[in-house]
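Enquirer: coords below, sequence missing:
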């Protein structure tokens, strides 16, 4: 069970990092789009 828990924690950490990178990219894109549209 310990190995499974460690794997789950690593998986969750990967998802969190992925979501953070996506949000950072999304914010950059939204700023660029707002600059272009306004």
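Expert: In hand now; what should we look at? All of these numbers come straight from a predicted model, not from anything done at the bench.
Enquirer: C-alpha from now on. contacts and neighbour counts both.
Expert: Noted.
Enquirer: tell me which element the spatially most central residue of the chain falls in.
Expert: For the chain, the residue nearest the mean C-alpha position is residue 19 (1.5 Å; Cα atoms, centre = their mean). Assessed by DSSP states H and E, residue 19 sits inside helix 2-37.
Enquirer: So which elements touch that helix?
Expert: Helix 2-37 is packed against no helix or strand, with contacts defined by 3 or more Cα pairs under 8 Å, 6 or more residues apart in numbering; DSSP states H and E.
Enquirer: then this one, side by side with the first:
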């Protein structure tokens, strides 16, 4: 009975991690563009 909640939590964490890395990648990309502008 404890498996479904754990699976749901795991999925939620995976989404958070994926969103975080996507945000970081976008940030790094904008920083790189800024440095290229100078």
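Expert: Nice, I can see it. Keep in mind that this is a model prediction, so the values were computed, not measured.
Enquirer: just how off-centre is the helix holding residue 19 of the first structure within its chain?
Expert: 0 Å (Cα atoms, centre = their mean, to the nearest Å).
Enquirer: Number of residues surrounding residue 3 of the second structure?
Expert: Counted with other Cα atoms under 10 Å, the neighbours of residue 3 of the second structure add up to 8.
Enquirer: again with residue 16 of the second structure
Expert: 12.
Enquirer: so what corresponds to it in the first structure?
Expert: Using TM-score structural alignment, the equivalent of residue 16 of the second structure in the first structure is residue 14.
Enquirer: where's that match relative to residue 30 of the first structure, distance?
Expert: 24 Å (Cα to Cα, to the nearest Å).
Enquirer: Same question for residue 4 of the first structure.
Expert: Distance from residue 4 of the first structure to residue 30 of the first structure, by Cα to Cα: 38 Å.
Enquirer: same check, this time on residue 19 of the first structure
Expert: In terms of Cα to Cα, residue 19 of the first structure sits 16 Å off from residue 30 of the first structure.
Enquirer: Map residue 24 of the first structure across to the second structure for me.
Expert: For residue 24 of the first structure, the residue aligned by TM-score structural alignment is residue 26.
Enquirer: Now do the same contact list for its match.
Expert: Residue 26 of the second structure makes contact with no residue under the criterion Cα atoms under 8 Å, 6 or more residues apart in numbering.
Enquirer: separation between it and residue 15 of the second structure?
Expert: 16 Å.
Enquirer: What of residue 27 of the second structure?
Expert: 18 Å.
Enquirer: cool, residue 6 of the second structure as well?
Expert: Taking Cα to Cα as the measure, residue 6 of the second structure falls 14 Å from residue 15 of the second structure.
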